[in-house]
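# Sequence and predicted structure are below.
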Amino acid sequence: MPKHFDQAAGKVRNRTQGRRNSAPAFDSARWQARLDELLAAHHVPGAALAVLADGGIHELASGVLHTRTRVEVTTDSVFQIGSVSKGYTAALVMLLADAGKLDLDAPVVGVLPDFAVADAEATKTITPRQLLNHTSGIEGDFVSDTGRGDDCLARYVDGARNVGLTNPPGATMSYSSTAYNILGRIVEVLTGRTWDEALRELLCAPLGLEHTMTLPEEVLRFRAAMGHMGEPGEAPVPTPLWNMLPRSAGPYGGICATAADVARFARLFIDGGTAPDGTRVLSAEAVEAMLKREVEMPDQWFLGAHWGLGWGLFEWDGMRGFGHDGSTFGQLAYLRALPEAGIAVALLTNGGAAAPKVFETLCRELTAELAGVSMPEFGPAEEQLDVDPAPFVGSYRREGFLMTVTDRPAGEGVLRVKYEGADGLKGTFEPLSWNLVPVSDTPSKTVFAARRNEHDGWIPVVFYALADGSRYVHFGVRATAKSR
């Protein structure tokens, strides 16, 4: 390890030890009561919470796995963690970079000669680093069920050759699940294993993640959460099926796990790349690289102010952190970690439109008590800003999705956004609408807070321009170009 890195790591360890020694003990009974209270208040059927603190993992569970069977959630219950899975795929990629098998800055086609997207020039230049930090520009929501065979990812990548770009590679950050499936295929080619096998053998086994899996027949060995759907303020109902994503979605969203196993995985990055028994899984340099700011987010709030190599990155009261959210059909997962404080919070839920509010409340209160930091709140400016809505009105389109921004009557917000399927996804889901209220206005970008009704939490909508002057909106961590 380079001397300068070792010195820096020593300083971090010293600060971490000081913060951990000053943190209060975890009060399981009080946090159990708080979890129960929040689930009831926000109509969330069930959840499992795992908190890494005091050097140990504290596990809590509340509610039911299924509102019709009334089977209770326990700490060993398994939930779908959705896009939190991307952190695991990123770690596998960094293992390969650690071993000298992958150059993050060389074109993907050097590893996957058959890789292609609709833009021929982008195909030649896109790198694994751009896939990891979501700057590849590849349209992010390409879904293709290529079956249950071990060739499912190879077939998925082959099918992605007609997928277009949201923006030129490197021009802005736009969240891409498609990119992570391409990374999953790179893992397969360089390890000679399926992505599922690589996950089990290279991460789960050394970290002791005995309740982390990717296939439904594995999930059936455990108590499994059923997804639930419903509008904010209403009691959600079970989804018609236990809808796990296709096997081909594994690298970007196909992991199921207990909350404690998610916290154990987060601990890998808190402990500098080592397993609890001291086994070196990732180099300290690779961990630091994953937590290094790679790109600034147009939206500074939703998943962090910056993106690293696999994680959303943030800073609360000067303390850096990382995390990710995940969602599948009626299940929502959340992870936030503060390495310097030795703290990670993982919440897995089985539905409820207000689940984000439950997590935000718990995470804010836990990190305040255990780490002494203030998780920032997001919402409209205290005094109504005078923002001209005209420059933002119009249509914004990316492959499969259309956003229509319209002016609003006085007293009903400044703008309204309608979000609906387009092209092949037209009519596949009910259109959604949000009212937008200004947060800030600068020459480089204008930020609005959006929500559907008073039961919703505020989410950011950011209007900005690329270096070439083209207008974009950043919403749900995805960049969408203005079409007219």
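Good, I have the coordinates.

# can we go C-alpha only for contacts and neighbour counts from here?
Will do.

# where does residue 94 land in three-state SS?
Following DSSP: H, G, I helix; E, B strand; the rest coil, we place residue 94 in the helix state.

# Verify the contact between it and residue 286 for me.
Yes - under the criterion of Cα atoms under 8 Å, residue 94 makes contact with residue 286 at 6.3 Å.

# Show me which of those two is the more surrounded one.
Per other Cα atoms under 10 Å, whichever of residue 94 and residue 286 has more neighbours is residue 94, with 27 against 19.

# ok, structure two:
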Amino acid sequence: MRRGKNWWRVIGAVVVGSVVLAGPVSAQEELDEAAVEKVVSGYADKAGYPGIVVAITKGDRVLHTGGYGRDSAGEAVTGTTLMPIASVSKSFTALAVMQLAEADKVKLDSPVRDYLPDFRISDSRGARVTVRELLNQTSGITDRTLPEKSLPQPDSLAGTVSRARAATLAVEPGTQHFYTNTNYHLAARLVEVVSGEPFADYLQRHVFEPAGMQATTTIDQTPRDLPSGLRKGHVYAYGASIAATEPKRFVGGSDGVLTTASDLAQWLIVQNGSGVAANGTRLLSDAGVKAMHTSSDRRWTYGMGWDTDQKGRVHHSGIWFTYSAQALLLPDGHGIAVVGNSGVGLANEGIGQLAEELAVLVEGGEPSSGAPVRLIVDLVLGALTLLSVFLGIRNLRRSRAWAVRFRDAPAWRLAPRLLPRLVPLALLVSLPNLIGLLFGGGRDVTFVQLCYYSIALIAWTSVAAVLNVGVLATRVTLLVRLRRSAADVPEPSAPAQEALTG
């Protein structure tokens, strides 16, 4: 019996030694397609995404590309379905600028005005803004100093330079990070001027084609430039996904790239391959890619077209009002990209959580599926809307009794009872700024775009505002009538008074 145990020990030692010599065995060399589908389907159900595309890579290998669900026309979403990647597009613009820098056509620390002579803003400090500061989002221009969504939308990249003349700087250039699309509109225009090619043509010839991204393109303005092959995305309300056209916005250079899961896989390989595409073409040097992925200052985490997190992962989110996207590069060489055909909204700040769950999966963990928060929030808002309707109707019906009660009350007693009725209206009017500050970090958003963001929130605040203003107007009108009626009653004559008192 003891001899048998010794043999097992010898065999065990041989096995262990073999494993050590061979190196660790990766459980993720081949991805479990069923596991990916389970994670994506579970996320789509809880977050309200009708269709999602996914790309997963490891080093220079494509582990998975695919589509799940349906588009707004009811057709199946596949790995070749065209999708906008929104602000993930900034990584393409940054790479284009870096290519020009490596070709000695641009110096990153030179003023933007050296390359864009028409670049003038309403702040003398603008002359010091550098190319690097545009890419780092540290120019000092913010959505508050130039509300790019609220202003008239330009027709071209040249128009964005003209529009920027109204900008001021929130801080000294290079001292703080403020995310705004304007910086990347200007960077894309710089590519046009320096290269002598339209921005879309430059990306096609120097980025998309060398990277092997055959189906990828870029546009300047939505919905004007959207190709026929791109289906409408969706907005979300009370558990339903509603097909909607993206509102008018200028997206060139900032969030205008349209691509597929298959092409996104090639882009992930370029990023994790030190600038070399799967076909062996070098788009950028290793040092250039590292510079894009790394913040130039410890005060912020944003590099050039990419951000980093505390785990050392490189990422960038993308948000349209009808689509959302996320790209994530893991330290172990995995790349993950996801795009969903539903926009950002209240309790759903994009599709990034799905990328996180897939990251857990490829690292050998067990992704956790949370509660459908988006649906819960909308149902709560729906309940508040119904409550507002009930209270509003009840208060309207009680308006005459209220007016009789306070017919003779002085103004100082009426004001505290009437003025609070204006609070819902004030909330409705201030919502764009409030949402921009609370959930967008100071980003600009219009009221129309806010309707895309949360139909349920707009419905509640609108109903509450209308009913409360209605109650206020009704009560004031009845009060005025009652006081006028009292004033119109004639004073009794002297004989009548004597009769009444005698």
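Now that the structure is in, tell me what you want to look at. Remember, predicted model here, so these are calculated numbers, not experimental data.

# Can you calculate the TM-score here?
Put the two chains on top of each other and the TM-score (TM-score structural alignment, normalised by the length of structure 1) is 0.67; 365 aligned residues with a Cα RMSD of 3.8 Å.

# so what corresponds to residue 207 of structure 1 in structure 2?
Aligned counterpart of residue 207 of structure 1 in structure 2: residue 211 (TM-score structural alignment).

# List the contacts of its match.
When contacts are counted by Cα atoms under 8 Å, 6 or more residues apart in numbering, residue 211 of structure 2 touches 266, 267, 270, 277, 278, 279, 281, 283.

# Try it again at 7 Å.
Listed by Cα atoms under 7 Å, 6 or more residues apart in numbering, the contact partners of residue 211 of structure 2 are 266, 267, 277.

# Likewise for residue 430 of structure 1?
Per Cα under 7 Å, 6+ apart, neighbours of residue 430 of structure 1: none.

# where exactly do the helices run in the stretch 151-300 of structure 1?
Assigned by DSSP state H, counting those that start in this stretch, the helices in the stretch 151-300 of structure 1 fall at 152-159, 177-191, 195-199, 205-207, 216-219, 250-253, 259-270, 284-290.

# compared with structure 2, how much does the third one deviate?
If you overlay the two and look at helix 195-199 of structure 1, the average distance to its match in structure 2 is 0.5 Å (mean Cα distance after the TM-score superposition for structure 1).

# so how many other residues sit close to residue 429 of structure 1?
As a burial measure, residue 429 of structure 1 scores 10 neighbours (other Cα under 10 Å).

# oh sorry, the question was meant for residue 353 of structure 2
Other residues near residue 353 of structure 2 come to 16 when the count uses other Cα under 10 Å.

# quick one: it and residue 268 of structure 2, what's the gap?
Computed as Cα to Cα, to the nearest Å, the residue 353 of structure 2 to residue 268 of structure 2 distance reads 18 Å.

# What residues of the helix or strand hosting residue 10 of structure 2 count as buried?
When elements are assigned from DSSP states H and E, residue 10 of structure 2 belongs to helix 2-22. By 16 or more other Cα atoms under 10 Å, helix 2-22 of structure 2 has no buried positions at all.

# go on, stretch 111-118 of structure 2?
For stretch 111-118 of structure 2, a neighbour-count test (16+ other Cα under 10 Å) marks 111, 112, 113, 115, 116 as buried.

# And the third one, what's its match in structure 1?
Spelled out, that is residue 113 of structure 2. Residue 113 of structure 2 maps onto residue 109 in structure 1, by TM-score structural alignment.

# ok, now which ones touch its match?
Counted by Cα under 7 Å, 6+ apart, residue 109 of structure 1 has contacts 115, 124.

# That one looks like it's in a helix, true?
Yes - the assignment for residue 109 of structure 1 (three-state DSSP) places it in a helix.

# and the residue lying closest to residue 203 of structure 2 once chain neighbours are set aside, how many neighbours?
Excluding the flanking residues, the one nearest residue 203 of structure 2 by Cα to Cα, 6 or more residues apart in numbering is residue 96, at 7.1 Å. When neighbours are counted by other Cα under 10 Å, residue 96 of structure 2 registers 23.

# got it, and residue 216 of structure 1?
Neighbour number of residue 216 of structure 1 under other Cα under 10 Å is 17.

# any idea how far the closest residue to it other than its chain neighbours is from residue 256 of structure 1?
Ranked by Cα to Cα, 6+ apart and with sequence neighbours excluded, the top spatial neighbour of residue 216 of structure 1 is residue 244, at 7.4 Å. Noted for residue 244 of structure 1: a distance of 9 Å to residue 256 of structure 1, by Cα to Cα.

# Give me the more crowded residue out of the two.
residue 256 (28 against 21).

# In structure 2, what residue corresponds to the more buried one?
Checking TM-score structural alignment: residue 256 of structure 1 goes with residue 258.

# Report the contact partners of its match.
For residue 258 of structure 2, the contact set (Cα under 7 Å, 6+ apart) comprises 82, 83, 84, 85, 216, 217, 218.

# Relative to the whole chain's centre, how far out is stretch 124-132 of structure 2?
With Cα atoms, centre = their mean, to the nearest Å as the basis, stretch 124-132 of structure 2 stands 27 Å off its chain's centre.
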